[in-house]
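K.L.:
Sequence and computational prediction follow.
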Amino acid sequence: MQAIIATLGYVFSADQREILMIRRDARPDDVHFGYYNGLGGKLEPDEDVVSGMRREILEEAGLTCDALDLAGTISWPGFGRNGENWFGFVFRITAWSGTPLASNPEGTLVWTPVEDVLAGAVPMWESDRHFLPLVFAERPRVFHGVMPFAAGRALSWDYRTG
């Protein structure tokens, strides 16, 4: 399978009760418009996934990652706007330095209670609700999942830990 390689990171507050999310509200043509999401993006050809995650957090939030852990990987066949396959490396950023930006070209940055995210009180991709409990678990284990998409909707979700 050929896929777009991407990173997706969740920046935790010092007390671990909130995460820094982007509210995608800058471009009405954005497939994510109106949704809250973690930070991240496509990997550059000359970087590894950790370097890519660090770059994305710096570019999108103005923060330097001091500690980040791999939460898991997800294969998203058919996820792209034109049905492209995506493969994502999902990270927890548990220590960082700097002052978060208020916004970036994709939207507004918002500290969001983890509790609200897990309760479904935040507008986001419905499919994110499948894997976010794994990312935000009190004792997280690395997971590897697959979530096929068609016509902008997840068809299923399967994962393994280990």
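P.N.:
Perfect, thanks for sending it.
K.L.:
CA atoms for contacts and neighbours, from now on please.
P.N.:
OK.
K.L.:
ok, how many other residues are close to Asp128?
P.N.:
Here the neighbour count serves as a burial measure; for Asp128 (other C-alpha atoms under 10 Å) it reads 14.
K.L.:
Included below, for side-by-side comparison, is a second structure:
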Amino acid sequence: MNKTVLTTICYIEKGGKTLMLYRNKKKNDVHEGKYVGIGGKFEFGETPEECIIREIKEETGLTVNSLRYHGLISFPKFANDDNWYMFIFSCRDFEGEVPEDRLDDCPEGRLLWVDNDKVMDLNMWDGDRVFLEWVATKKVFNAKIEYKEGILDKYHVDFY
């Protein structure tokens, strides 16, 4: 039976760099070999903000002071024919440092700070390249991004 999967993602910035996660550790990971922002799936009862704040703490050790909300994207039949919904945030106001040993010890993969002008050069989902352009507009958006067999097929966005 198909289900709805609720997720969050955050692009954490500091000093002209963005913290990215290279996914290379989890078995059967739909994101294996890709660079993604920090985030994950909701736990029961969480709001999008509670989810992303928890995920950032778990994956990086950083404490969020404030977030910027950018939008919601639906990904029909993204993995196992499940429909995924992703709430997108960015963060520039946080406390702490990612410990050096944490860079290689994140459960999902390797954390690394990437120069902002190099992020689009990383191996990431093609849809991520599209929505990162939307994030840069500073407008809130709702969108649908569709893949067929892992390849970007089509997308639609509404800005508010």
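P.N.:
Structure received. As the structure is a prediction and not an experimental result, all values here were calculated from the model.
K.L.:
What's the TM-score once they're superposed?
P.N.:
TM-score for the superposed chains, counting by TM-score structural alignment, normalised by the length of the second structure: 0.90, backed by 155 aligned residues with a C-alpha RMSD of 1.7 Å.
K.L.:
what's near enough to touch Lys34 of the second structure?
P.N.:
When contacts are counted by C-alpha atoms under 8 Å, 6 or more residues apart in numbering, Lys34 of the second structure touches 22-24, 123-125.
K.L.:
average offset between the longest helix belonging to the first structure and the second structure?
P.N.:
When secondary structure is assigned using DSSP state H, the longest helix within the first structure turns out to be helix 49-61. On superposition with the second structure, the mean distance recorded for helix 49-61 of the first structure (mean C-alpha distance after the TM-score superposition for the first structure) is 0.5 Å.
K.L.:
picking that back up, what's the closest of the contacts of Lys34 of the second structure to Asn142 of the second structure?
P.N.:
For those, the residue nearest Asn142 of the second structure by C-alpha to C-alpha is Trp125; the value is 18.2 Å.
K.L.:
For Glu50 of the second structure, see how far away the nearest residue to the closest one once chain neighbours are set aside is.
P.N.:
In space, Trp125 of the second structure comes closest to Lys34 once its chain neighbours are excluded; the distance is 6.9 Å by C-alpha to C-alpha, 6 or more residues apart in numbering. Lys34 of the second structure sits 25 Å away from Glu50 of the second structure, taking C-alpha to C-alpha, to the nearest Å as the criterion.
K.L.:
And Asp158 of the second structure, by the same measure?
P.N.:
Between Asp158 of the second structure and Glu50 of the second structure the distance is 25 Å, computed by C-alpha to C-alpha.
K.L.:
ok, now Thr18 of the second structure?
P.N.:
Applying C-alpha to C-alpha, one obtains 21 Å for the distance of Thr18 of the second structure from Glu50 of the second structure.
K.L.:
Pick out whichever of the two has more residues nearby.
P.N.:
Neighbours per residue, other C-alpha under 10 Å: of Thr18 of the second structure and Glu50, the larger number sits with Thr18, 23 against 13.
K.L.:
Please pull up the equivalent of Asp116 of the first structure in the second structure.
P.N.:
Aligned by TM-score structural alignment, Asp116 of the first structure pairs with Lys118 of the second structure.
K.L.:
All set, thanks.
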